[in-house]
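Engineer: The sequence and its predicted three-dimensional model are supplied below.
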Amino acid sequence: MAQAVVIGAGIGGLTAAAALERDGWSVAVVEQAPSIEPVGSGLAVAPNALRALDTIGVGDDVRKLSAIQGEAGIRRPDGRWLSRTSAEEAQARYGDPTVLLLRSELVGLLSARLSPGVLRLDTRVESVDPEGGLVSTGDGDIATDLIVSADGIRSSTRTTLFPGHPGPVYAGATSWRLIAPAVEDSVPAGETWGRGLVFGVMPLAHDQVYCYATSTTPAGGNAADEKAELTRLFGGWHPPIPALLAGADPDTVLRHDLYSMDTPLPAFHRGRVALIGDAAHAMTPHLGQGACQAIEDAVVLAHHASRTGVAGLAAYTSDRLERTTRIARRSRSIGRLTGWRTPPAVSARDAMLLLAGRLGRDMALRQFDDVFDWRPPA
């Protein structure tokens, strides 16, 4: 039986482990954290990622747990809609809408697909030998046929494989995330764009709302009270933003600077090692595709590795490098657009969005065809 070691028990790593186990591999997932309970945040699973999850039998469970992104779009701080679309239109175009759930729920579904003993928590990887297929941990060495590196944006495995690569760079914005109780029966999903500021709202099941925000600011900043900082920045924006902020628990507000891999890697593999997710192509969240692309990576990698072993890693790189590079660049471009601050630039941007919306409600959806229409390998 072929053996694989997956480094990292995030969404990409767990998906890869489930996909490889489905194909008959003996899998070990090593995770340095003592648990896999993720930080409290929501997640949008787009049609492309739902199709990938269907291949490992998780897609329908995700659909059952999720809220559907109904009416959605982009607004101005005064509440005026600049563009709009709906779940029904997405369903008709792609076969699925984008669905919304807690990140912890998806992690729970994925980990439940794994056999007992696959997860090895509180296990730190000290080094990786890409040619020999050896993973050295604090608990000893593991010899394996395949190493899947899902160890995130600061991946030490990526540094081992490509020591001359510059790695992720600061994207010019910081972000906040929080879960708040719903304040009205129906909260439309979407984003509000201001001058260098964004506030996003994602209704979840069980009367919860996932909120996220970004601000163009130097890296490394923080506030003594992050909820108060959000209220200072967004408290005067349209409803229900002020009420959502008022209802949020200040101790659960998360703040992180945004980084992206502006210089693509030359490949997503070397020797017996394959990189997936943020380790391979860290991107900003402006397309909502970070986790979705990690899920795609995982099922494509399992497809090729299960058919031709380590020789299939070149095909994995071929399938994934161009697509993820294109999506990462597009996400970065949208991030720059939301970062515009001067009144003339913001007015021009809003006019462009408004015009696109007037050209038809499907205009916003058509821009995502190359992202959402993806199909997993047969």
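Structural biologist: Okay, I see it. Note that the structure is predicted; figures quoted are calculated from it, not measured. Numbering: from 1, shown residues only.

Engineer: hey, let's count contacts and neighbours off CA atoms from now on
Structural biologist: Noted.

Engineer: and residue 266, helix, strand or coil?
Structural biologist: Taking DSSP: H, G, I helix; E, B strand; the rest coil as the rule, one finds residue 266 in the coil state.

Engineer: mind checking how far it is from residue 7?
Structural biologist: 21 Å (C-alpha to C-alpha, to the nearest Å).

Engineer: who has more neighbours, the two?
Structural biologist: Between residue 266 and residue 7, counted using other C-alpha atoms under 10 Å, the more crowded position is residue 7 (28 against 10).

Engineer: what's the distance between stretch 2-16 and the middle of its chain?
Structural biologist: 16 Å (C-alpha atoms, centre = their mean, to the nearest Å).

Engineer: Can you list the buried residues in it?
Structural biologist: If you call a residue buried by 16 or more other C-alpha atoms under 10 Å, then stretch 2-16 has these buried ones: 3-16.

Engineer: Helices along the stretch 151-300 of the chain, start to end?
Structural biologist: In the stretch 151-300 of the chain, the segments counted as helices under DSSP state H, counting those that start in this stretch are 156-161, 226-234, 241-247, 278-281, 290-308.

Engineer: out of those helices, deepest packed?
Structural biologist: Highest mean neighbour count of the helices of the stretch 151-300 of the chain: helix 278-281, a mean of 26 (counted as mean count of other C-alpha atoms under 10 Å).

Engineer: How far does that one sit from its chain's centre?
Structural biologist: Using C-alpha atoms, centre = their mean, the offset of helix 278-281 from its chain centre is 11 Å.

Engineer: So which elements touch it?
Structural biologist: Helix 278-281 is packed against helix 313-338, with contacts defined by 3 or more C-alpha pairs under 8 Å, 6 or more residues apart in numbering; DSSP states H and E.

Engineer: now the angle between helix 290-308 and the helix it packs on, please.
Structural biologist: Angle, helix 313-338 to helix 290-308, by axes from the mean of the first three to the mean of the last three C-alpha atoms, to 10 degrees: 170 degrees.

Engineer: Next SSE downstream of helix 313-338?
Structural biologist: As assigned by DSSP states H and E, the chain's next helix or strand after helix 313-338 is helix 343-358.

Engineer: Same question for the helix or strand that comes right after that next one: list its buried residues.
Structural biologist: Going down the chain from helix 343-358, the next helix or strand is helix 363-366, by DSSP H and E. The neighbour-count check on helix 363-366 (16+ other C-alpha under 10 Å) flags 364-365 as buried.

Engineer: Against that first model, consider the following:
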Amino acid sequence: MHATVVGGGIGGLAAAAGLHRVGWTVTVLEKAPAFGDVGAGISLWPNALHSLDELGVDLGDRLAVQTDGGFRDRRGRRITRFDGAEFARRHGRPLGAIHRRDLIAALRAAVPAESLRTGQEVTEVREDGLVRVDSEELRADLVVAADGIHSWARHALFPHHPEPVYSGSTAYRGVAHLPGTGLSTSFDRGTEVGVLPLTGGDVYWWISSVTAPDTGRAGLRQAFENWHDPIPALLAATPPEAVLHHDLHHLDTPLPTYTRGRIALLGDAAHAMPPFLGQGGCQAIEDAVVLAHAVSTEDSVEAALESYDRQRRPRSQRVVRESVRMGRLGPQLTNPVATALRTAVLKRLPAKATARVGAGITGWTPPRLPRPVPPRKP
């Protein structure tokens, strides 16, 4: 059986790794001239780490385990503490963080090199499994459309479905080298600043704001100079040209199905969400392991896609709704009375209780995939 995967990001490569692991031949078509490291860092929650284990993806020593942290206000006063040890005990895996380029590299390593094709402009996707790249036609038993939030494939399959909408915030992201920095999330009215240590002394930071500074990347340092350490130091250590800036969008109107014919939508193409739960990439990885399990256990591609849609659509669309709600209650909250009430509630939250928050999302466990049989020694 052969699958064509449109898109070589986290979701597309995870799908390719899973399909390869269960014995399928895969071809990954990436539009860019190379599988790059676009992006900064990414948080990997236990649901994603368990799924990567099933997919046979080895992160090695590139994963940074988050052991302690918590919420703070802009002056650095602690609001509540995150108990990393209790979190890992409850979930069987910790909260982790990794540079996106390292995650992409680990996913690529789980896919045969001959399966990866770059510079591929897809011009047609048909429900019978045909994919056209320029004048070349590729036919497959399954097509996985993992071409991102502004998915060309989704628009072709659902031309009248509403496009992603603005979530209400804009975001800045970057990576700085500042050894010894710990995990933290800091709030002010309408603004969130997250700090997530990576390996090797690097630190991933992000800012989301409903009233973003109009000075652009170069003005960030001045705009946040009165926030607590290490936020000013992280911004000072990041060259302005290395800062990523984009508005946050999500697919507000749920799709009626993630499949059409022999095509499966996956990741942001199916359920783009705002980043306020850190689940965008995690949900794409979940999609991949469920799809691989479905094609390895069902009697036909049609039955497998029906199973994939039945399992993934309710859960992932729930995570989209929860992400939107978390944004409105957290970094997008601007009312001073409501902000003070939120802070008061969080201050009363015991550290061990933070390990239980969101367990219905982060505590998800993937289905077991067939293990490849090692070749016999001569």
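Structural biologist: Cool, got the structure. Note that this is a predicted model, so its numbers are computed, not measured.

Engineer: Tell me which of the buried residues of stretch 2-16 of structure 1 fall in helices.
Structural biologist: 11-16 (DSSP state H).

Engineer: for those, which one is nearest residue 253 of structure 1?
Structural biologist: residue 11 (21.3 Å; C-alpha to C-alpha).

Engineer: Could you report the separation of the equivalent of residue 62 of structure 2 over in structure 1 from residue 124 of structure 1?
Structural biologist: Aligned against structure 1 by TM-score structural alignment, residue 62 of structure 2 finds its counterpart in residue 65. Counting by C-alpha to C-alpha, the gap from residue 65 of structure 1 to residue 124 of structure 1 is 32 Å.

Engineer: same deal with residue 232 of structure 1?
Structural biologist: 40 Å.

Engineer: next one: residue 188 of structure 1
Structural biologist: Counting by C-alpha to C-alpha, the gap from residue 188 of structure 1 to residue 124 of structure 1 is 42 Å.

Engineer: before we move on, what about residue 143 of structure 1?
Structural biologist: 16 Å.

Engineer: Tell me which residue of structure 1 lines up with residue 275 of structure 2.
Structural biologist: Counting by TM-score structural alignment, the partner of residue 275 of structure 2 is residue 285.

Engineer: quick one on the thing from earlier: now the match of residue 62 of structure 2: closest residue in space, sequence neighbours ignored.
Structural biologist: Counting by C-alpha to C-alpha, 6 or more residues apart in numbering, residue 65 of structure 1 lies nearest to residue 101, which is 6.8 Å off, once chain neighbours are set aside.

Engineer: wait, doesn't that neighbour sit right on residue 207?
Structural biologist: No - using C-alpha atoms under 8 Å, residue 101 of structure 1 makes no contact with residue 207, being 11.6 Å away.

Engineer: which one of the two has more residues nearby?
Structural biologist: residue 101 (26 against 14).

Engineer: tell me the contacts of the more buried one?
Structural biologist: 42-45, 62, 65-67, 204-205 (C-alpha atoms under 8 Å, 6 or more residues apart in numbering).

Engineer: Run these past structure 2 and keep the common ones.
Structural biologist: Contacts conserved in structure 2 for the contacts of residue 101 of structure 1, using both residues aligned by TM-score structural alignment, their matches' C-alpha atoms under 8 Å: 42-45, 65-67, 204-205.

Engineer: Dump those to CSV, plus distance to residue 361 of structure 1.
Structural biologist: Shown next, in CSV, are these (distance: C-alpha to C-alpha, whole Å):
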residue, distance to residue 361 of structure 1
42, 26
43, 24
44, 21
45, 21
65, 28
66, 24
67, 22
204, 24
205, 26
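
Engineer: Let's see which of those residues end up in strands.
Structural biologist: Those of those mapping onto strands are 42-45, 67, 204, per DSSP state E.

Engineer: now for these, which pair is the farthest apart?
Structural biologist: 45 and 204 (12.1 Å).

Engineer: So what's the residue count around the equivalent of residue 270 of structure 1 over in structure 2?
Structural biologist: Alignment note: residue 270 of structure 1 maps to residue 260 in structure 2; criterion TM-score structural alignment. For residue 260 of structure 2, the tally of surrounding residues (other C-alpha under 10 Å) stands at 17.

Engineer: Now that residue 260 of structure 2 has come up, it's in contact with residue 129, right?
Structural biologist: No - Residue 260 of structure 2 sits out of contact with residue 129 when judged by C-alpha under 8 Å, with a separation of 10.0 Å.

Engineer: Got a PyMOL select line for the buried ones in the kept ones among the contacts of residue 101 of structure 1?
Structural biologist: Remark: buried members of those, expressed as a PyMOL selection using 16+ other C-alpha under 10 Å:
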select buried, resi 42+43+44+45+65+66+67+204
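
Engineer: Pick the one among the ones in strands among the kept ones among the contacts of residue 101 of structure 1 closest to residue 343 of structure 1.
Structural biologist: Distances from residue 343 of structure 1 to those, taken by C-alpha to C-alpha, are shortest for residue 44, at 31.0 Å.

Engineer: Who are the contact partners of that closest one?
Structural biologist: Counted by C-alpha under 8 Å, 6+ apart, residue 44 of structure 1 has contacts 98-101, 288.

Engineer: Can you tell me which of those residues is closest to residue 112 of structure 1?
Structural biologist: Out of those, the member with the shortest distance to residue 112 of structure 1 (by C-alpha to C-alpha) is residue 101, at 16.7 Å.

Engineer: In structure 2, what residue corresponds to residue 377 of structure 1?
Structural biologist: Under the pairing rule here (TM-score structural alignment), the equivalent of residue 377 of structure 1 within structure 2 is residue 367.

Engineer: Quick check: which element contains its match?
Structural biologist: Under the criterion of DSSP H and E, residue 367 of structure 2 resides outside all helices and strands.

Engineer: Let me know whether residue 250 of structure 1 touches residue 226 as I believe.
Structural biologist: Yes - in this structure, residue 250 of structure 1 is within contact of residue 226 by C-alpha under 8 Å, at 7.1 Å.

Engineer: Let me have the contacts of residue 101 of structure 1 in JSON lines, adding distance to residue 350 of structure 1 as columns.
Structural biologist: Output for the contacts of residue 101 of structure 1, formatted as JSON lines (distance: C-alpha to C-alpha, whole Å):
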{"residue": "42", "distance to residue 350 of structure 1": "27"}
{"residue": "43", "distance to residue 350 of structure 1": "26"}
{"residue": "44", "distance to residue 350 of structure 1": "24"}
{"residue": "45", "distance to residue 350 of structure 1": "27"}
{"residue": "62", "distance to residue 350 of structure 1": "34"}
{"residue": "65", "distance to residue 350 of structure 1": "35"}
{"residue": "66", "distance to residue 350 of structure 1": "31"}
{"residue": "67", "distance to residue 350 of structure 1": "29"}
{"residue": "204", "distance to residue 350 of structure 1": "28"}
{"residue": "205", "distance to residue 350 of structure 1": "31"}
